[in-house]
Each structure stands twice: as C-alpha cells, then as structure tokens.
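Asker: this one's structure only:
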C-alpha cells in the first residue's frame, strides 16, 4: 500500500521512510515509532489514551523454539512518548488459552491477574485491561485509538447504520461494552462474522484498525479517520447552525483573560474543599463555540461517551450562571452566588453515587467538579496537579468535538449513568489509583518566589518544585528569567512553571504576575518575598537615592507583594503561606550598613505585624534570616562584597572563609540551605506556626532572636 501525505486534509501523515528504514526487521522498534507518530496528533487519540500492538515470532527461552509473542502498550503511559519500557510482551497462545477458564462477564475482572501468567518478557510493563482486545485478533499490527471523528460516529444515535453506509461494510461494529476480556471476545466474534473487514468501530468508545506491517496499519488507521473526518466536515451546518447557533457572544480576548483571572482563585478555593487543586484555563475557539451555544444547556449535563474522556472529566461539567460582563472584583459577592451552584453539583454527584453504587464499590470520591464552563469567557479545569488539569481540558475539548460531530450527522448519545459509574468506580481502576505513588508534600500547591531566576530565589523555587509545587518564576532581568525557565522546564517539565517579568517596586507588574499565576494555575498558596539588593556604605557616603532604592525594593516591595497575595488567599479561603527572606542584619548592628540593615529590620517587623493581622484567615507569615549566602547571589554584586570586605579589613576573596569562621558551626551557607528552611515552614510539619524567625546563618550568637 502506498500513500502520500497530500491525500489527507484532516490528519497528519508523519511517516518518514528513511527513519523507518533504520528499523527494518525490528518490529518492536517499528511499533514504537508508529505509536509515537499516532500519539503526536491529538486528533487521532488523546493523551494517555489508546493502545497499539504487534505480533511476531520470537525464540522461547525455555524451549528454544519459535513462539508467537505480542508486544502491546502496557497499563498507563502515553502513545506519543511510548518507549520499550512501556510495553508488555505476552505469549499469544497462553493469552488465548485463557478462554478455556473464562467464567463469563460477571467474572471477567479476575482474568486481569492471569495476564501475568502469559508474560514473555520479564521486564514487561503491567498488561492493561485492553490486552485481550489485541490478543484475540489475528493481525500482526493493530491500532486502538480514540479519534474525535470516529467517536462522533460511534456516539451518534444511529452510529451503527452510519458506519455501515460510510464504509460499505468494510468496518465492523461492536455495541458499547466496558473494556475487558468480554469485549476482546466480541471483537473476535465481529471479525469471524465479517471476514475481510479493515477495522471495527466500538460504540461510544473508539476505533480498531490493523495491517500486516507497521506501515500498513498506520496508513489504514489514517485513512479510516480521514474518511470519518471528511464525512463530518461535509455535514456541518446541513441540519442547521452548529450546536443550535450562538446564544451569546464571547467577550474580547483581553477581557476574557481579566475576567478569568478575577474569578479563578474563587473557583479554585471552592474546588479545593477536599484537597488542594491546581487549575487550567482555556478560551480555545472550540470551547467558546460550545459554551456560547443554544445547545449548551441540553448537551453539557449529558456528559461524555468515551470512557477515557469520562474518567478525566467526571460525570458532567458545572456551568456557571454568571453574567460574563459582571464586575467580578467583589470576591465575597461572587462567592455567595457560586456556593449554591457548587452545593447543587456536589449533591448531584452524591445522588449519582448512591443510585449507581454496588455493595463493593469504593467510597465516594471528591464530589467537586473537574470541568467548569463560564459562557462568554472559557473553561476552567481543576485537578491534583497542572498536567492532570490541562489534560482534563484537552479531553473535554475532545468531548466537545464528539458532540459537535454526532449532532451534525444524527443525535449525540452519552454513556448511561450506570455504565459511567461502572467505569469510574471500577475496582480495577481503584486498584490502579491505590498503586499510585503517595503525593509529594507540596502537590497541589502554587508558589510565587520573587527574584527566583537565580541565587536564593531559584534554590527555593527548585526545592518547592521538587516537592510537588508548581512555580511562578519571576525576575527583573528577562534574559536571566529565560535561562531559568529553560532550566526548570528541562528538570521538572513544562507543566511545572510559568514566568512573569517582575519588579517588586511596580504595583502594576505585581498585579500582572499574580494575574498570570491565577490564569496559569488557578491562584497561589505560597509567596516568598525574596527579591532584594544590598548597598554597603558609610553614613557619610550613603545617598538619598541609595536609601530610597533599598526601602522601595526591600520594604515597600515586601508590602506590595504581600498585599496582593493576601487578597488572593482570601478569595480562595484556604489559608496560605508568606515567607519573608530577611537577614541577620535585621538584628545585628554593624558598620557601613545603615540603609540595608534598617530596611531589613523593617522587613522583620512588618512580618510580625502581618502575622498578627492575617492569622484569623489561616494565613501564616514567617521569616528566614540568612547570612552571607554568596553563591550565585545578586546581593554580592554592585559593590556590596567590596564594602563588606573593607568594613572587616579583609580582601573580597577572604569573605566566604571569614563568614564561616565567625559562625558557631563554622559553616558556609548555601542557597539550598535557605531553600530547606523555607520548605520546613510550608512542608506540613509547621502548619500551626506563624510569626516565627528561623536563622540560617551557621550560628551567629549576636543574631539570636531570644
């Protein structure tokens, strides 16, 4: 079979013959290559969804005879990033022989444990529930995907009839069935009854396609999805306006962003009643078309059809009944309007659970919505971390595409609530959740550390990211900020960080930075006032300009950042942490230090005052007092090192050793030491402490607070 990428209008042909030729004869490598290409196009399958396989003859290590082995994507993972370590390899004959002991659909879950007895490669990933779906089909290469265009047909009221007419009988049909052993047998039965078909449509679920080679399977998959896409595209508008036409118009893009930022932290607080959530916002044109439509009120409560969509987005979204142009600045007034909507949603979810639960069902999970639709503005999603929230948004856009297509050709149908519940509270799914690693201490937390592109600030941000937080990196220097961002993305991933140019003396930039935090993540939980500078001069040499600069950055900057941070904390109503990086100089008198030392003293007392005022809102304010942190610090630029060396009568090169010798522990202090102190305050063990000062100076007796 030959094909050219110009044949496609709705999918991307990515096969590189030269690249594939390097893998000739290695079917597993070609499987991975094909999988990565398919996973790279979200029109073909969603993140983490679908699976692929290949079958080949390999040497049985026990008999040394040739034996058929199936390599298939294992449990979890994503096709776009699949590696060999993400595959399971099983003896085909052993897998198929499980039919002999299968006790029927009521007992199909017990078969999953038996997959391990069919393992060929001992380094295999755990086999997924979809393993028999591939194993009971005879084809050498198989793709199981969740393309929006195919699911739109599969979720249409008369999808079976449309499939038959569209493909002239070359694509089979299997009615909705929960993934598992029984569905694998049904696929085999469909093939037996329809020999010669090129694929099978799974009702409400997805698509199976295949080929004799990796390439043939790839182009067969593309061709089927292309035909589905073309069919839908040709029918948009024939029945009337998409989604029944537009009921309202979106606000301009800039206004959408400002309104989303204004309400995000309120929504996040309401969604975090059980655990701290991280948010994602999108005003993608596909979202706006749906949420502004006349059919929103009919389609949104129906929920999704594909199990992958449903697991990520919950039974249905919460639609906000708010005027998109309303003044959202009064958080308390907005919250009073939203609380009843959230209570109604939680009650709906609780009723759904009670109605559908089985005697052995897991306990009810968080009843808060995952997807929140704000007509005229966009879509918010909230989950345990940023990646999960972002992926939930992608899945709901997939669901919107499916609804749009199904409505264009017929009538959209969703999973019945009982079937949806059986997927959501599936004991096998629960077991998978229980096997997941324990969340890190700062999972679900959002941290903004001022001056975090280098030195102490970057060390604090890295520590928080390593412990599970998402980070709002910022700095006054854009080049320094860009370098830090690339470092964070490389080390922690794209979903862990957003950036903002921030001069803490500018209230406008402070507001912009926090708005960026709320748009990117939904709000903020931890704010570290770290940005600073130092000037070491005698009273005679100190200028008024020096004095104003020190107080503007250190004192006024801390005040302004804290002021905006606390307004967001109060919107969320989930408490918060403020840590102020001060200095031992706030407590110790020394020469050539009038401006810097007095500003640090002001920072320290301002921290005490804030702690006293904000405690009733669950907002903790604490102080870390470093000393002589020289590594990668801006503090030592601009003549400070020279000034301190002169004050002590030593050379600049002697400063690190000098500072270490004067401490009780004779230790050099590093940025990581300050980061560890900050984590001590926010990591959970000191959640009932506020107004404290933690010295990290190696032990300077004259800087003891008490």
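Answerer: Noted; the coordinates are in hand. Since we're looking at a predicted model, the values are computed, not measured.
Asker: okay, CA-based contacts and neighbour counts for the rest of this
Answerer: OK.
Asker: near residue 323, how many other residues are there?
Answerer: A total of 12 residues lie near residue 323 under the criterion other C-alpha atoms under 10 Å.
Asker: what about it, distance to residue 375?
Answerer: Distance from residue 323 to residue 375, counting by C-alpha to C-alpha, to the nearest Å: 8 Å.
Asker: residues near the closest residue to residue 170 other than its chain neighbours, how many?
Answerer: Spatial nearest neighbour of residue 170, chain neighbours left out: residue 197 (4.4 Å); criterion: C-alpha to C-alpha, 6 or more residues apart in numbering. Around residue 197 there are 18 other residues, counting by other C-alpha under 10 Å.
Asker: go ahead and confirm residue 197 touches residue 188.
Answerer: No: if you go by C-alpha atoms under 8 Å, residue 197 and residue 188 don't touch, sitting 11.8 Å apart.
Asker: ok so the residue nearest to residue 170 is a helix residue?
Answerer: No: looking at residue 197 with DSSP: H, G, I helix; E, B strand; the rest coil, it is coil, so not inside a helix.
Asker: next, the one to line up against it:
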C-alpha cells in the first residue's frame, strides 16, 4: 500500500484514523526528528506508517504495542484481499525445466559476476548465487507486464545494500552479455548523475547486479557468501510478492533515483562496510572427495572455519550422513553433503550439478578419495588391483576432466589439490597396489599442472603419512593397513601410532588438521606455486619429493 502513487489514501482506507502517515524521509536523524514531531501533533494515534519504510506501533506495555501491531497488519491484509487485482501471470516453463536450465547457466553467470580483485594471486572476487525457482515466480516473470513491473526500485531503502536499485533483466540466458553491458552502463549513468550528492572521494561500488531475473530460469540472488545471498533471496522473494500484489506497473511507485543513491552511498552505511573484514576463502566453493574419512573430515572442518563453502562428498552411507549433519549444524548454509562415486563420470556430473544448484559453481577441488590394499606382488589379486586402479586412477582422471570443463566455463581460475602420499616417493613392500595407483594419480595431477595453467588453474599436491584418525573418525586406509602392520611388529593400535610418530625426524604426530593446513596454503595462493608437493609427514628423508 505504501508503494503506490496514492499510498497515503490507500493506507488511510485500510487502517483508519488511528495511525499517523509520515511521507518518506531518508533514514537517520532527519527521520527520527520528523517522526517525533508527527507524534507530538497526533499524540492520540496508536501507530505510525513511515511511507516506504514500515509500521511502528506503541502502547502502555510491550504486549499492548504488539497486539496493536497485529491488529493493523490484519486490517492491511484484509483490505488487500478485498481490493487486490489478479496477479499477473503467463505461460511458464516447469520448475524442473527451469532448474535444469539454471544448472547449465549458473557457472557462466557466476563467472560474469566476478569482479577483478586487483591482486596477482587470487585475481577475482567471486560471488555466491542462490536462486528462486518455483511455479509462482516463473508465472510472474512470464507475465506480459513482468519487466515493466519488476525492474523497478526496491520497496524500502534498507534493501538497497543487498539488492541495488534495480535488478538485471535477462530475456534469455544467451543474451546475458548484452544485458550486463547495458546494466553496467546504466549504473555508471546513475552514479554520474548523482555523484554531487556524496563526497567526491567516495569509492564507487562495483556496477554489477545483485538480483537477476530471467523468465526461463527464475530469480538469481547474489552475495559474497551464502548467508548474504540468502538475505538478498529473502528480500527478493518478498519484493516479487509485493509487486505481484500491486499487479499493474502504473500502480507501483518506488524510491526515486536520488533517494536510492542517498541511501546506497550513505556515509554511515559506508563507514560500516569499510569496517568489515573478509576471510580469503569467503567467496570460494570447495568440493572434497572421500570426505567421510579422517583426512577428508579434517579438511572440511578447517576450510569451513576459514569461511569457505564446502561440499563434502563420499559414498552414500552413515559416514557421509553423520559428517553432513555435524558440519551443517555448525556452519549452516556453507556446508553441504553430496553422495558421490568418483568412478562414475555421470555421478560426478550430478554431484557437481547439486553443488552448482546450491552455490553457483566450484573453485577448489580436493581429490582425496582412495582405496588401499595390502598384498605382495606375488600374491596380488588382479581384481583387487583393478578396483584400486578404478578408484585411485580413474577417479582422479574423472574429477580432473569434470573440473577442467567447469573451470573453463566459469573463466575465473581455480585450484586443485591432490591428497597424495609418501608412498609415491618411497613405496613399501606389500603395498604395491596402493603405491602404484597413487603414483599414477599423482602423475595425472602433474599433467594437469601443465594443461590447466592457461586457465589460471593451479594444481598442487599434499603428501601426508600416518594420519590415523580425526577425532572419532578412523582413517579408512589405516583400517585396511593397520592390522597387518600391528601383527608384523607385535604392536597394539596405540603402539603402532607411537611407532610411526617416532619414525619421522620431528617425532611429530601427524593429524588431519596438519593436512588441512597444507591444503589451505595452496587454496589461498600464498606463493606463485603450481605443481608442488608439500610433505606432511614429520620428515621422512626417503619420501622427500625429488
């Protein structure tokens, strides 16, 4: 009701004479002063509507004020139900069609929405995407009046910092480039026309949209991380619902360009933004295979602690389910569990698709899934060797293939970290199947170093040794290898861990966190490095990479 040319008249009809109606005033002291003066003049009122801001109610107690608020909201809802026109709709694709189209388009869109960072190491400030794809949104976006009604200023100035003044309208995904160019130019014109309203040395925001509307896909909302993008999504969902209720473009009246600019470049708002710090991985999406094991779980947890979005993948089962519940309970929308069999290219495509659905793309791929087997060459079961080859070698190849294609589509670089092993450099007797297949995996990664560098994709390796567990999570490798090693040396499980600790030069107990720190070093690009291997083994001279 507030966002109409006759908003004051509509509110008066709906709420009666018990409310004060205050014309729009810029947030801050001026608004507080205007509200106070209006209250003095109408002290018997029970509430106040601040046009294009909201509703305030009061009373002798908190409960009384709340009850008045509910009363006015109910009156407004009843009035709208009696007077609202038909919601504009049009023939639209199905939700399933739109979701498939979004999955195919999102990495391209995410790449186009990245902004240069001004740094040589991490060249792009990426974005996280959160879509709105449902029947109501698709029907609204395909109505004859959709563009005229929806590409309009926000409901209230508070939304500007999340949504910008206008959404970007894209008729079809293949028109993205032209639509973006026009949007960027229009944002520049908007700033030029209003720049005299702010300090000359105020830095401009990037000119890219925060909300994208596309009839064949839905609404896509953008933020530096999932929580921020979710706020933009919630605001957008409410904005679409309100504008749909108004129905006719001529009946909607938002903020003027000057009012939007004054809020977007409000000095107090800018001061708050300048104080915000950002972790290096806040805008990153990582996928980790073999996540339910000791090393994988430790990497997931550590990257999430550093602000990253993390998709934990493993074979379906209790291990992945419990890890997903643990991570999602602690890290919310930045954690995701996805079943994945690395031996299946189709399974990888589906898993990557689910990650794209959640966040728009992938920036960091950690290849950790693997199998071990204890056997001499003389006694080697060929079928067992072939199983290791399928997981350790073909799994690596499948992931590198899928990742290269996705990185190319996003066009913002990327990182691959292979969890290798000291056995690549110092293989042991009775461990031939594991050592050989991990060496092949390592060699594939070294080839990827050369092939992907032109896309600004760095490929590095971390080679741990003797990581037995991560809390209660046991290492699958050591569950396979441990019994044979304990028997050969006459040791208990604790004794075996102590044996390996004393074997390395630093006498260090190597943990999953140590491995995660190695991954983090490469993911944050702390040096101009690709093709390197970091040993995380406490110092094993025979296993030093050569």
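Answerer: Arrived safely. This is a predicted model, so every value here is computed, not measured.
Asker: and the TM-score between them?
Answerer: Once superposed, the chains reach a TM-score of 0.94 (TM-score structural alignment, normalised by the length of the second structure), with 533 aligned residues with a C-alpha RMSD of 1.8 Å.
Asker: how near is the aligned residue in the second structure for the residue nearest to residue 170 of the first structure to residue 426 of the second structure?
Answerer: Under the alignment (TM-score structural alignment), residue 197 of the first structure pairs with residue 45 in the second structure. Distance from residue 45 of the second structure to residue 426 of the second structure, counting by C-alpha to C-alpha: 83 Å.
Asker: residue 205 of the second structure now?
Answerer: Taking C-alpha to C-alpha, one finds residue 205 of the second structure at 53 Å from residue 426 of the second structure.
Asker: who's more crowded, the two?
Answerer: Neighbour count, other C-alpha under 10 Å: between residue 205 of the second structure and residue 426, residue 426 has more, with 14 against 11.
Asker: so who does the more buried one touch?
Answerer: Going by C-alpha atoms under 8 Å, 6 or more residues apart in numbering, residue 426 of the second structure touches 542, 543.
Asker: what's the match for it in the first structure?
Answerer: Mapped onto the first structure by TM-score structural alignment, residue 426 of the second structure lines up with residue 588.
Asker: helix, strand, or coil at its match?
Answerer: On the basis of three-state DSSP, residue 588 of the first structure is classed as coil.
Asker: the aligned residue in the first structure for residue 244 of the second structure: which element?
Answerer: Aligning on TM-score structural alignment places residue 244 of the second structure opposite residue 404 in the first structure. Per DSSP states H and E, residue 404 of the first structure falls inside helix 386-409.
Asker: packing partners of that helix?
Answerer: Judged by 3 or more C-alpha pairs under 8 Å, 6 or more residues apart in numbering; DSSP states H and E, the packing partners of helix 386-409 of the first structure are helix 148-154, helix 214-235, strand 278-282, helix 285-291, helix 307-313, strand 371-374, strand 378-383.
Asker: tell me what angle that helix forms with helix 214-235.
Answerer: Here the directions of helix 386-409 of the first structure and helix 214-235 differ by 60 degrees (axes from the mean of the first three to the mean of the last three C-alpha atoms, to 10 degrees).
Asker: measure residue 192 of the first structure to residue 94 of the first structure for me?
Answerer: 21 Å.
Asker: show me which of the two is the more surrounded one.
Answerer: Using other C-alpha under 10 Å, the more surrounded residue of residue 192 of the first structure and residue 94 is residue 94, with 18 against 12.
Asker: need the counterpart of the more buried one in the second structure.
Answerer: Residue 94 of the first structure maps onto nothing in the second structure, by TM-score structural alignment.
Asker: tell me the secondary structure at residue 94 of the first structure.
Answerer: Residue 94 of the first structure - assigned by three-state DSSP - is helix.
Asker: just the helices and strands packed on helix 386-409 of the first structure: most buried one?
Answerer: With neighbours defined by mean count of other C-alpha atoms under 10 Å, none of these is more surrounded on average than helix 148-154, at a mean of 32.
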